[in-house]
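> Sequence and predicted structure, then a few things I'm wondering about:
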Amino acid sequence: MTFEGFPDEGLVFYEGLEADNSKTYWTRSRPTYDAFVRAPMQALLDELAGEFGTAQLFRPYRDVRFSNDKTPYKTHQGAVVNPDGRGAGAWYVQVSADGLMVAGGCWRLESDQVARYRRAVADDVQGPRLRAEVDRLATAGWTIDGERLVRVPAGFGRDGDRADLLRHRSLYATRRWEPADWLHDRRALDEVRDAWRDLTALNAWLADNVGATTREPRARR
């Protein structure tokens, strides 16, 4: 299937799901989701796979076991590319009634990864590289986010130009577009591709300096 944009029917589907997040609505509207959300998203990912790698398309069902919010369905469709062997640094794309979102970086780091991240930020070679890249992305309109500590962790200087980066326990950049006519055609593919390319240096830094966790996987509760 060739990607031809995200049809307006898919965005309308999510408007309805936000208003009625129920099994009744989902069952009645499942063919719309399959045709106008899941299928075009998979087509987009297939066209990007040659450059960025195979993506994981997230399930539409929420995990409500440990959440106070018991609504059963996600009000967006997301997908992520985690390149094999990199360990850290991924690309993300999401469509919803609010439009299109792309992101890249690390959304969650284990303790050993956080320790390597901090050492790299404090390093006089790797730290300035990340500082420059984060500043470049912010100037280009990206939102820099991630879990942060209130203070710089003990053992690191609190007054340097990388103090804000040392507070991060995860680090990612995000860009959003509200619904527009181009979202319904192949320009959406160009926007995602260009945005992911713009995140390549950030992801490379994370892959080189943070890498994969060496901790054992957590037991499921």
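That came through, no problem.

> Could you use CA atoms for every contact and neighbour count after this?
Noted.

> my guess is Gln77 is in a helix, correct?
No. Counting by DSSP: H, G, I helix; E, B strand; the rest coil, Gln77 is located in no helix; its state is strand.

> Might one say that it is in contact with Ser96?
Yes. Between Gln77 and Ser96 a contact is recorded at 6.5 Å, counting by C-alpha atoms under 8 Å.

> which SS state does the spatially most central residue of the chain fall under?
To find the centre residue of the chain, average its C-alpha atoms and take the closest one (C-alpha atoms, centre = their mean): that gives Tyr92, at 3.6 Å. When the structure is split into helix, strand and coil by three-state DSSP, Tyr92 lands in strand.

> Double-check it against Gly78; I have them as touching.
Yes. Here Tyr92 reaches Gly78: they are 7.2 Å apart, a contact under C-alpha under 8 Å.

> How many residues are close by Ser96?
Using other C-alpha atoms under 10 Å as the criterion, Ser96 is surrounded by 22 other residues.

> From Ala138, how far off is it?
Distance, Ser96 to Ala138, by C-alpha to C-alpha, to the nearest Å: 24 Å.

> Quick check: closest non-adjacent residue to the residue nearest to the centre of the chain.
When the adjacent residues along the chain are set aside, Tyr92 lies closest to Val80, with 4.4 Å between them (C-alpha to C-alpha, 6 or more residues apart in numbering).

> Surely the one you found is in a strand?
Yes. For Val80, which was evaluated using three-state DSSP, the result is membership in a strand.

> residues touching it, list them.
By C-alpha atoms under 8 Å, 6 or more residues apart in numbering, the contact set of Val80 is Ala55, Gln56, Leu57, Phe58, Ala90, Trp91, Tyr92, Val93.

> another structure for you, compare them:
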Amino acid sequence: MSAKPIKIQRSNIDFLVQLKKNNNRDWFNERKNEFLTEQANIENFASALLTGLNLHDVIETPSGKKSLYRIYRDTRFSADKTPYKTHWSGSFKRAGKNRRGGYYFHIEKGNTFVGGGFWGPSPADLKLIRDDIAFDAKPLRDIMNDKNFISSFGSLTGEQLKTTPKGFDAGHPDIDLLRFKQFLLIKRFDDETLLGENLLQHMGQAFKDMRPFFDYMSSVLSSDANGE
């Protein structure tokens, strides 16, 4: 008898839908056991994602459970005071100082995706990336033009400057890349895929497809300004 596929259950999503309609502590506390049951399946799904990641990368995050973000929102500095998130999410950190980038997953009706990359690079890291692009953008262009990259992510995304970054020529042939402040890869999934039997495989493949980009960026960010 074959094992059941590891998948997102409809009840995992239904709980979030109800939470969105009843985002208050009384409703949540009355259903705390239901929440824990649904979260346990998400932990199981995250553990399977981690197992797949460790087949082609080295991950510091020790378990699927440790990868999950808390359901509780930090409302201290937010105008939105609803206490709970209405999605499941988590991330995996690559091991070692020379393995840069990280993996993120987000599970929500109408908004399920995986992401990876560099959300807020430090000024020093951003300068290294831009200097490398300005010197020779071909390695990055080759990655972005690869059929697997395009199939998974379409294009590089992230916040960009509207003007030219300081110290660079507005007429540089790669000014479109030099304007990036964030360097993100995002793969989205529709609700049919979300509840299907192959979401785990699809997410795992998207993570694997990030590796050439991560390897390039790790090389850039683990060298000095002279490329050594």
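Cool, got the structure. For clarity, every value in this text was computed on a predicted model and none was experimentally measured.

> Structure 2: helices as residue ranges?
With helices called from DSSP state H, structure 2 shows them at 10-21, 25-30, 32-53, 64-67, 123-135, 138-144, 147-153, 175-178, 191-194, 199-209, 211-221.

> The first one corresponds to what range in structure 1?
Right, the one you point to is helix 10-21 of structure 2. Here helix 10-21 of structure 2 aligns to structure 1 at residues 8-19, judged by TM-score structural alignment.

> After superposing, tell me the mean distance of the matching stretch to structure 2.
Average distance between stretch 8-19 of structure 1 and its aligned residues in structure 2, after superposition and using mean C-alpha distance after the TM-score superposition for structure 1, equals 1.2 Å.

> wait, Ala46 of structure 2 sits on Thr61?
No. If you go by C-alpha under 8 Å, Ala46 of structure 2 and Thr61 don't touch, sitting 11.0 Å apart.

> Could you check which of the two has the larger neighbour count?
When Ala46 of structure 2 and Thr61 are compared for neighbours, Ala46 comes out ahead with 25 against 15, by other C-alpha under 10 Å.

> picking that back up, identify, from the contacts of Val80 of structure 1, the entry nearest to Gly157 of structure 1.
Closest approach between the contacts of Val80 of structure 1 and Gly157 of structure 1, by C-alpha to C-alpha: Ala90, at 28.8 Å.

> so Leu44 of structure 1 makes contact with Phe6?
No. The pair formed by Leu44 of structure 1 and Phe6 falls short of the contact definition of C-alpha under 8 Å, at 9.2 Å.

> Show me what Arg197 of structure 1 lines up with in structure 2.
Matched across to structure 2, Arg197 of structure 1 falls on Lys208, judged by TM-score structural alignment.

> Kindly apply the preceding question to Val93 of structure 1 instead.
With TM-score structural alignment defining the correspondence, Val93 of structure 1 maps onto Phe105 in structure 2.

> Also Arg176 of structure 1?
Taking TM-score structural alignment for the superposition, Arg176 of structure 1 sits opposite Arg188 in structure 2.

> Leaving out the residues flanking it, which one is nearest to its match?
Taking C-alpha to C-alpha, 6+ apart, and ignoring the residues beside it in sequence, Arg188 of structure 2 has Phe113 as its nearest neighbour in space, at 4.2 Å.

> try Val114 of structure 2
Here the nearest residue to Val114 of structure 2 in space, its sequence neighbours aside, is Phe105; by C-alpha to C-alpha, 6+ apart that works out to 4.3 Å.

> count of neighbours near the one you found?
Neighbouring residues of Phe105 of structure 2 were enumerated by other C-alpha under 10 Å; the total is 22.

> Let me see the contact set for it.
In this structure, Phe105 of structure 2 makes contact with Ser89, Gly90, Ser91, Thr112, Phe113, Val114, Gly115, judged by C-alpha under 8 Å, 6+ apart.

> I want to check those residues in structure 1. Which are still in contact there?
Shared with structure 1 under both residues aligned by TM-score structural alignment, their matches' C-alpha atoms under 8 Å, the contacts from the contacts of Phe105 of structure 2 are Ser89, Gly90, Ser91, Thr112, Phe113, Val114, Gly115.

> which among the residues you listed gets closest to Gly204 of structure 2?
Nearest to Gly204 of structure 2 among the kept ones among the contacts of Phe105 of structure 2, counting by C-alpha to C-alpha, is Val114 at 9.2 Å.

> List the contacts of that closest one.
With contacts defined as C-alpha under 8 Å, 6+ apart, the neighbours of Val114 of structure 2 are Tyr103, Tyr104, Phe105, His106, Ile186, Lys187, Arg188, Met203, Ala206, Phe207.

> To what extent is the residue lying closest to Asn12 of structure 2 once chain neighbours are set aside buried, counted in neighbours?
In space, and not counting its chain neighbours, Asn12 of structure 2 is closest to Glu38: 5.3 Å by C-alpha to C-alpha, 6+ apart. The burial metric for Glu38 of structure 2, expressed as a neighbour count using other C-alpha under 10 Å, is 20.

> try the one 3 residues further on
Counted with other C-alpha under 10 Å, residues neighbouring Asn41 of structure 2 total 17.

> from memory it sits against Ser11, does it?
No. Contact status for Asn41 of structure 2 versus Ser11: not in contact, 9.9 Å apart, counting by C-alpha under 8 Å.

> Name the residues contacting each of those two.
Overlap between the neighbourhoods of Asn41 of structure 2 and Ser11 is empty, taking contacts as C-alpha under 8 Å, 6+ apart.

> returning to that earlier point: which of Leu44 and Phe6 of structure 1 has more neighbours?
Comparing Leu44 of structure 1 with Phe6 by neighbour count (other C-alpha under 10 Å), the higher total belongs to Phe6, at 27 against 24.
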